[in-house]
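Undergrad: missing the sequence, but the structure's below:
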């Protein structure tokens, strides 16, 4: 353990002695303490040895008292390390009651976390002086080292079912007062909302497709609709396109302006009016765009946490997962890196209590099958993604593969291959590629040639 010059690490000798003394005095205390403290939480070496001995005795169903602890330490020739039998007696005799043991446990745990923070901070300082350590690596290390510390102070105890049921009933009553079937964030797509009841908090949602299926347009439309219809802030991380290209797609979809006209500036009279209306609408939405290429997942999470704290955050969309970078701790193993990325995205969804949408690539093996509809096995580095995701959807356009002039086009199948809290199946939407816009089938104009379904 690191000690700073002329300064002792935070600790409480009295609290540590009081806990050990209470365990020697009353065996009933032992199980409660065992659930909350580890040997390393004790600052003093001899206290760690005594506590480790008590845990061993408990595991062997041997009662914990002065006699059994002393005998074990003597048998294993460790009695001298803790100051002899006299020290065990001193601890035992210093405790008159076990009434305040829980408070002493909180003190010891708090001091232990303080020491952990100091040690990790000192380690970061040492890395900072290393000329071979980049600033980004330092930031990633800090994110990993400190992101979970808050949870150490909030142990998750058993929840008695009657208390959980009370909260459950309150939630059902709240949902019953809402109109319609949508209990999460509405996407603006009726069939999609019927399948999911809206985008739910804590969910990691994967949208995967082969190129040209429209997955980026689909996710952008959802992000745009969520911001507009639910009045929440949305963060978009665009690792493939710059912010200007992404905004061009948003304007095209919102104003129903053909993308090539925006790209060339060849707008007609009605287009200018549509451009003005679309930009006015988008300017008033809480959409935040980050187009940092190759952003590390730790940095992404830190940015989302900051936005959530400062302005509030309702949804995160990432285009796309395979372009994210993990930490260097994976030693160049891409599969481990993707596992880390998907795990951290799921943790972020739970921490911020928001849905997170991540786009994903599919492997080329789709093209080798007669039926081109994607399957779970087509996900790139699929194992961890499939495990961490709450929803996995695939996009499929039959007209892309079947060059048949008789085949009505513009239909996209949204295939729910995994749905942790609901049904799997397929819903259909219209895709107007020229304006980067998905629409409900019933709302598509006749010129789009959408068949009756």
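TA: Happy to help now that I have it. As the structure is a computational prediction, the values presented were derived from the model and not from experiment.
Undergrad: all contacts plus neighbour counts: C-alpha atoms, from now on.
TA: Fine.
Undergrad: For the stretch 301-450 of the chain, which segments count as strands?
TA: 315-319, 356-360, 391-396, 411-419, 425-432, 437-439 (DSSP state E, counting those that start in this stretch).
Undergrad: These into CSV, with extra columns for distance to residue 258 and mean neighbour count?
TA: Below are the strands of the stretch 301-450 of the chain laid out as CSV (distance: least, C-alpha to C-alpha, whole Å; neighbours: other C-alpha atoms under 10 Å):
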stretch, distance to residue 258, mean neighbour count
strand 315-319, 22, 25
strand 356-360, 24, 25
strand 391-396, 22, 25
strand 411-419, 18, 21
strand 425-432, 10, 20
strand 437-439, 10, 22
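Undergrad: Now tabulate those in CSV and tack on distance to residue 148.
TA: Formatted as CSV, those follow (distance: least, C-alpha to C-alpha, whole Å):
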stretch, distance to residue 148
strand 315-319, 21
strand 356-360, 20
strand 391-396, 25
strand 411-419, 28
strand 425-432, 37
strand 437-439, 39
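Undergrad: ok, and here's another one to check against it:
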């Protein structure tokens, strides 16, 4: 198995010479990172001594090891701690030794995870012949990933304000370099007010889209994906309301004014529609055909979706849409559906941070405007976009009942070609903005009305 006794002894020697290094070693390594029993035992005891406030020197360490019987049991050789402490190692090599130990630890964990995955695949042949192979392969991927998650080379969760400010400077310099090179670091939504205020969707952000039934939530998500794809951002949609063929039909309907989504039901009514359909097919294939992936996600587990996100992110996909989140499932048991949805939301939100991706989740609203699935969605997200029906104002009118009539308020009606997009929540930008939008449900189209058109209407 991958290991380096020289690196393990070298790291311990650096700690003896510079005891303050024990804090960094504690933050980045676990005792199991040391492959050899003797060095692992010494490291564990050094961690305990540091926690108890005992000076880290070889004499005190040898006494503790002897008193605990660890030398007698052969866990450490007599005087080995002294030999390591007195070895001629330069403390400046600490980082080098640390990385060597961590890399070999990672390889061992990876080997172990793959062995477990191979064992699971063999078990599938004997015990689970009737189950789907895809599910077993996903479980194998998760096993390997979980094996590696425990050995991330973290720089530490804590830092002084001075160090944080230095990190912020590095972040801004990297951001400015990308901007100067013409590289977009935020995914534009296609809504000018939102993009002007927010800049777009960040690559580690979780956005929520809600609205009542038939308000156009999927239309909004699809338009954002389409606009992002035209700007060169690769996206993937997990649809569990309609099949991917129908979802592709939505993009086609939004591409032309000659036909809408009903063409899938009754076919073409004339030659003009057929020609326009061919034009729209060609236009979409040539412009964004390779930038959007559509996945039939009905009945999928969130664990499988996150595993798929991890694979897609490696191939350059940066924007992921889950439509609807309420139809995802989880293998974990949480007692009730609301807690289950909170877990699902948390998994997707965590994925945006660990994978450096953007996730747009579509959810239903109750009549009172609250998220139907779980309140946790509103707490997990960086931005919450709400679609609202626009209604005509109530007016006084005469209503006839047979031979009689009376004055009363007429019922307000939904204006079908209008929607309001409300930024319900946004961390640091645009919260409270109300954006007037033109809407065409049959063509799966929604766009912000500019100020001039808003005034005219």
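TA: Cool, got the structure. Worth saying up front: this structure is predicted, and the values here are computed from it rather than measured.
Undergrad: thinking again about what came up before, please name whichever of the strands of the stretch 301-450 of structure 1 is nearest to residue 13 of structure 1.
TA: Among the strands of the stretch 301-450 of structure 1, the nearest to residue 13 of structure 1 by C-alpha to C-alpha is strand 356-360 (45.7 Å).
Undergrad: In structure 2, what range does the closest one match?
TA: Aligned by TM-score structural alignment, strand 356-360 of structure 1 corresponds to residues 359-363 of structure 2.
Undergrad: What lies in contact with that stretch?
TA: 205-211, 217-218, 221, 319-326, 348-349, 352, 371-373 (C-alpha atoms under 8 Å, 6 or more residues apart in numbering).
Undergrad: among these, which ones are buried?
TA: Among those, those classed as buried by 16 or more other C-alpha atoms under 10 Å are 205-211, 217-218, 221, 319-326, 348-349, 352, 371-373.
Undergrad: what does residue 39 of structure 2 align to in structure 1?
TA: In structure 1, residue 39 of structure 2 lands on residue 47 (TM-score structural alignment).
Undergrad: Surely that match and residue 82 touch.
TA: Yes: counting by C-alpha atoms under 8 Å, residue 47 of structure 1 touches residue 82, with 7.4 Å between them.
Undergrad: Between those two, which has more neighbouring residues?
TA: residue 47 (22 against 18; other C-alpha atoms under 10 Å).
Undergrad: looking at this, that one is in a strand?
TA: No: assessed with DSSP: H, G, I helix; E, B strand; the rest coil, residue 47 of structure 1 is helix; it does not lie in a strand.
Undergrad: measure the residue nearest the centre of structure 2 to residue 320 of structure 2 for me?
TA: Computing the C-alpha centroid of structure 2 and ranking residues by C-alpha atoms, centre = their mean puts residue 352 first, at 2.2 Å. Separation of residue 352 of structure 2 from residue 320 of structure 2 (C-alpha to C-alpha, to the nearest Å): 9 Å.
Undergrad: max-length helix in structure 2?
TA: Counting by DSSP state H, the longest helix found in structure 2 is helix 94-127.
Undergrad: which other helices and strands contact that helix?
TA: With contacts taken as 3 or more C-alpha pairs under 8 Å, 6 or more residues apart in numbering; DSSP states H and E, helix 94-127 of structure 2 sits against helix 5-17, helix 133-149.
Undergrad: Take those helices and lay them out in a markdown table including distance to residue 382 of structure 2 and mean neighbour count.
TA: Shown next, in a markdown table, are these (distance: least, C-alpha to C-alpha, whole Å; neighbours: other C-alpha under 10 Å):
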| stretch | distance to residue 382 of structure 2 | mean neighbour count |
| --- | --- | --- |
| helix 5-17 | 42 | 22 |
| helix 133-149 | 25 | 17 |
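Undergrad: In a markdown table, list the ones you listed along with distance to residue 51 of structure 2.
TA: Listed next are those as a markdown table, based on distance: least, C-alpha to C-alpha, whole Å:
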| stretch | distance to residue 51 of structure 2 |
| --- | --- |
| helix 5-17 | 15 |
| helix 133-149 | 26 |
